[in-house]
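Student: requesting a structural model of the entry that follows:
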Amino acid sequence: MSNPNPKPTLENTQLKDIVAHAKEYGFVFPSSEIYDGLQAVYDYGPNGVELKNNLKQLWWRAMTQLNPNVVGIDAAIFMHPLTWKASGHVDGFSDPMIDNLDSKKRYRADVLLEDKAAEYENAGDKPRADALLAEMGKLLTDNDLAGVRQLIVDEKIKCPVSGTANWTEVRQFNLMFSTQVGSVEGDSTLIYLRPETAQGIFVNFLNVQKSARMKVPFGIAQIGKAFRNEIVARQFIFRMREFEQMEMQFFIRPGTEMEWYNKWKETRRRWHEALGLPADKLRFHDHDKLAHYANAAVDIEYEFPFGFKEIEGIHSRTDFDLSQHQALSRKKQQYFDNDLDEATGKPYGNYVPYVVETSVGADRLFLAALCQAYTEETITEGEGEKEQTKTRTFLKLHPALAPIKAAIFPLVRKDGLPEKAEAIFNDLRHDFRLVYEDRDAIGKRYTRQDLIGTPFCIAVDHQTLEDDTVTVRHRDSREQTRMPISELGRYIGDAVSFKRILENL
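Tutor: Model (predicted):
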């Protein structure tokens, strides 16, 4: 029998350190923690909400500001229940579920198999990993749940808690949350919390196209909450029941979908790299099992402490969504294209557009940014007999993403230094998110800012009173630069501008 309490690996130890750091320094808290929390639901703290908002704003600007043919909307969470009938969620939005009879723990059957495939790949046996994923994809496509269970048994997959392979049968589990509304009459009082934000875009396709005078190809972007009753919610904020999506649906002429699919696939990977996620920790993963609406799909995966996992999906959705809504609503979802077809010399005319989707999990992106930024390094301080080596922990966030852009410190709390520091703070706070702090030794203040990722600390000392210069300490290198107060706004502004990221796209 396997050891039910295996020793912690480097990977899950690192994740535990990051989770603890996120709570202690105001990034992420367990929701309603005073009542022992609610599984797979989290709250963003003072620093977390700033980082998450920066990530969302950067995505929004990259989509709607750099692409003149992409506009945004903010659709309601509640939608007419027929929306989810048309989309296929009512009849087919489920995951394969399996229980271990000894531990009483519930798992997603496909995730168990994906984790096994990752083991093979990490051991250097990629052909075996690919074969396992291909077999799983075929079984799920055929809805052969007995075959999925047998594959788990054949692969000798055991419950990580009990260490046994005493599995139940595999069943399908619907992921949508439902609720009641009093304003809908008769039997239609059942509505759903949306499981994705995309449908709010599709049902507004013509509203946006006409009001914004958009011409195919064009995109509609949206950031919003979605809700899924996950079978197994784990790995911190990676898989939650309430989460936020950043999606863009790009409407195109039928027959051009693969061209646009490949273009957006490369464009979105470059965006993640510009954000600061290294190329060697990103990879594409093509889907073995395609969703009912897709003719091509790929994930952009990031290497978290728990392995490569999806942070963004790019899907060629064909005309499935608009055609389904057209059929069920009996309202045409067509676009008249007056561009000339080179083959016939005539206008393309009316058609239901095809769609290429890019969908980023805002919470997963937040976690990837946090994992990438979390840095521990060995440094040496002091000289001679006072020299000592210690471990320094800091968040190496891109300055544009950092929750706090700069911290203002008077060296001491007297001699007019606090007043001078406050004057600098009051001048710069109109442009940047700042903190002012005058407690404890300045070394401790530097450390506190390192732990939340503040890129610059500005020290006001007695020389400042003489020549209006300050010392700017840089988070990553710990180097210090003397500069005039009059240059601070330009210097910080240049470093923390989103332009520093967007210009790399």
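Student: only C-alpha atoms from now on, for both contacts and neighbour counts.
Tutor: Fine.
Student: quick one: stretch 129-149 to chain centroid distance?
Tutor: Here stretch 129-149 is found 28 Å from its chain centre; the criterion is CA atoms, centre = their mean, to the nearest Å.
Student: can you get me the start-to-end distance on stretch 194-201?
Tutor: Start-to-end span of stretch 194-201 (CA to CA, to the nearest Å) is 12 Å.
Student: residue 398 contacts residue 273, doesn't it?
Tutor: No - judged on CA atoms under 8 Å, residue 398 makes no contact with residue 273 at a distance of 11.7 Å.
Student: also this sequence, please, to line up against the first:
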Amino acid sequence: MDLLEKVVALCKRRGFVFPGSEIYGGLANSYDYGPLGVELKNNVKKLWWDKFVHGRDDILGLDGSVILSPRVWEASGHVAAFTDPLVECKSCHKRFREDFLENAKECPECKGELTLPKMFNGMFKTNIGATENKESVAYLRPETAQAIFINFKNVLDSRHPKLPFGIAQIGKAFRNEITAGNFIHRMLEFEQMEIEYFISPKSDWEPIFDDWLGEMKSFLQEMGVDLSKVKVREHADKERSHYSKKTVDIEYEFPFGTKEVYGLAYRTDFDLKKHSEVSGTDLVYHNVETGDKFTPHVIEPSFGVDRSLLVCLLEAYKEDGQRVYLSFPPKIAPYKVAVFPLLANKPELLKGARAIYETLKSQMVVAWDDRGNIGKRYLSQDEIGTPFCITFDFQSLEDRMVTVRDRNTTKQERVAIDRLPEYLQNELK
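Tutor: The predicted model follows:
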């Protein structure tokens, strides 16, 4: 098995990621996050929010609706321009995005002849209300950004931020993907962490753009990513989105090729001006010190949550002889610590271990495991990326110390029970 196959198998076996609708034969490009996957996902989102919202003075948060007025998408250009070229095999009738076939002239599945490309809109269309007609059409959002733009005035009027400032959002987006993805890299339903960073049109935007590029790389490093596997690729003119003056992809060397993880775009004033024009609402910034009124320009750092998780899993996957472990940085590990009694059938050991578990549980996310022998418990926690395992044994009854085992090195250390919280806080930094 290659690395991706090993990670996919581990994710299913240990409860990180499950195939979507599996008992009904599955649904292409659809996955569900299991008990450990949702913990990992929440930790990645918290790391991002702490870094870019709580850790800065110039970013405010927002949580916009998934379904917006269809006029939003008409104004933004998505109804007309959010399209991809689609080809169909004349033999097996499977459909593919032409831009993903890399100039192939035949079907990748059956070698059949392909049709000429037709443009296909990638937005999911739905209807609001009891009747389905042109007036009831709505869309599931294909990006989170537009909710930020249409709330620009609300944020200005309620919080009065000074330029430059950003509005951040984490939320679901939906795209009608035809081409099969690689695990959670490309899905019908995915989650984005996006910032719209508003600047004066007179600002030198390029240094700000470069600063955000550095911040995005820094975030990857904080998740344990080796930056030697990260590439930055600028979009050619014909590849750039309709709203962008400059776009770069931050790419990662996946087992299936070097592909996009994050994107950074200079959207100029396209979105705010379009929404001002179509809605009739003035989306301008008023500089009270100079009296100037103008439409800000926007730099957009966009982070994929699911792609972040895939990169984290691939980077963390390690094999050490017969042992497999996930070397997550403690900040994103689903469990920080696991607590065991040496033997599950000894009440005195159960009681001692349980007391430690209850104490630590109020301070961090802790796993409890009393199944099987101690060796298997260690291996199980290694596979889910738990940084430390604590074992309460017979000696603990005498000296009030426990064995603490390190996931990465497997080294063990005796630590006094009353020092455990302090010890772990230092080790988990």
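Student: tell me which of residue 398 and residue 273 of structure 1 has more neighbours.
Tutor: A count of neighbours by other CA atoms under 10 Å puts residue 398 above the other of residue 398 of structure 1 and residue 273, at 20 against 17.
Student: excluding its backbone neighbours, what's nearest the more buried one?
Tutor: Leaving aside its chain neighbours, residue 398 of structure 1 sits nearest to residue 276 (6.9 Å; criterion: CA to CA, 6 or more residues apart in numbering).
Student: what lines up against that neighbour once you look at structure 2?
Tutor: Taking TM-score structural alignment for the superposition, residue 276 of structure 1 sits opposite residue 224 in structure 2.
Student: now swap in residue 222 of structure 1 and tell me
Tutor: Counting by TM-score structural alignment, residue 222 of structure 1 corresponds to residue 169 in structure 2.
Student: count of residues packed around that match?
Tutor: Neighbours of residue 169 of structure 2 under the rule other CA under 10 Å: 22.
Student: so which helix or strand takes in it?
Tutor: Here residue 169 of structure 2 sits within strand 165-174, counting by DSSP states H and E.
Student: what do you get for residue 26 of structure 1?
Tutor: Using DSSP H and E, residue 26 of structure 1 sits within no helix or strand.
Student: chain neighbours aside, what residue packs nearest to the equivalent of it over in structure 2?
Tutor: In structure 2, the residue matched to residue 26 of structure 1 (TM-score structural alignment) is residue 15. Counting by CA to CA, 6+ apart, residue 15 of structure 2 lies nearest to residue 34, which is 4.8 Å off, once chain neighbours are set aside.
Student: please name the residues that touch the counterpart of that neighbour in structure 1.
Tutor: Using TM-score structural alignment as the criterion, residue 34 of structure 2 maps onto residue 45 of structure 1. Residues counted as contacts of residue 45 of structure 1 (CA atoms under 8 Å, 6 or more residues apart in numbering) are 26, 27, 28, 29.
Student: for the stretch 201-350 of structure 1, what spans make up the strands?
Tutor: 218-227, 242-252, 282-286, 296-304, 307-318, 335-340, 347-351 (DSSP state E, counting those that start in this stretch).
Student: so the fourth one corresponds to what in structure 2?
Tutor: Right, strand 296-304 of structure 1. The aligned range for strand 296-304 of structure 1 in structure 2 is 246-254, by TM-score structural alignment.
Student: in that stretch, what counts as buried?
Tutor: Neighbour-count burial for stretch 246-254 of structure 2 flags 246, 247, 248, 249, 250, 251, 252, 254 (criterion: 16 or more other CA atoms under 10 Å).
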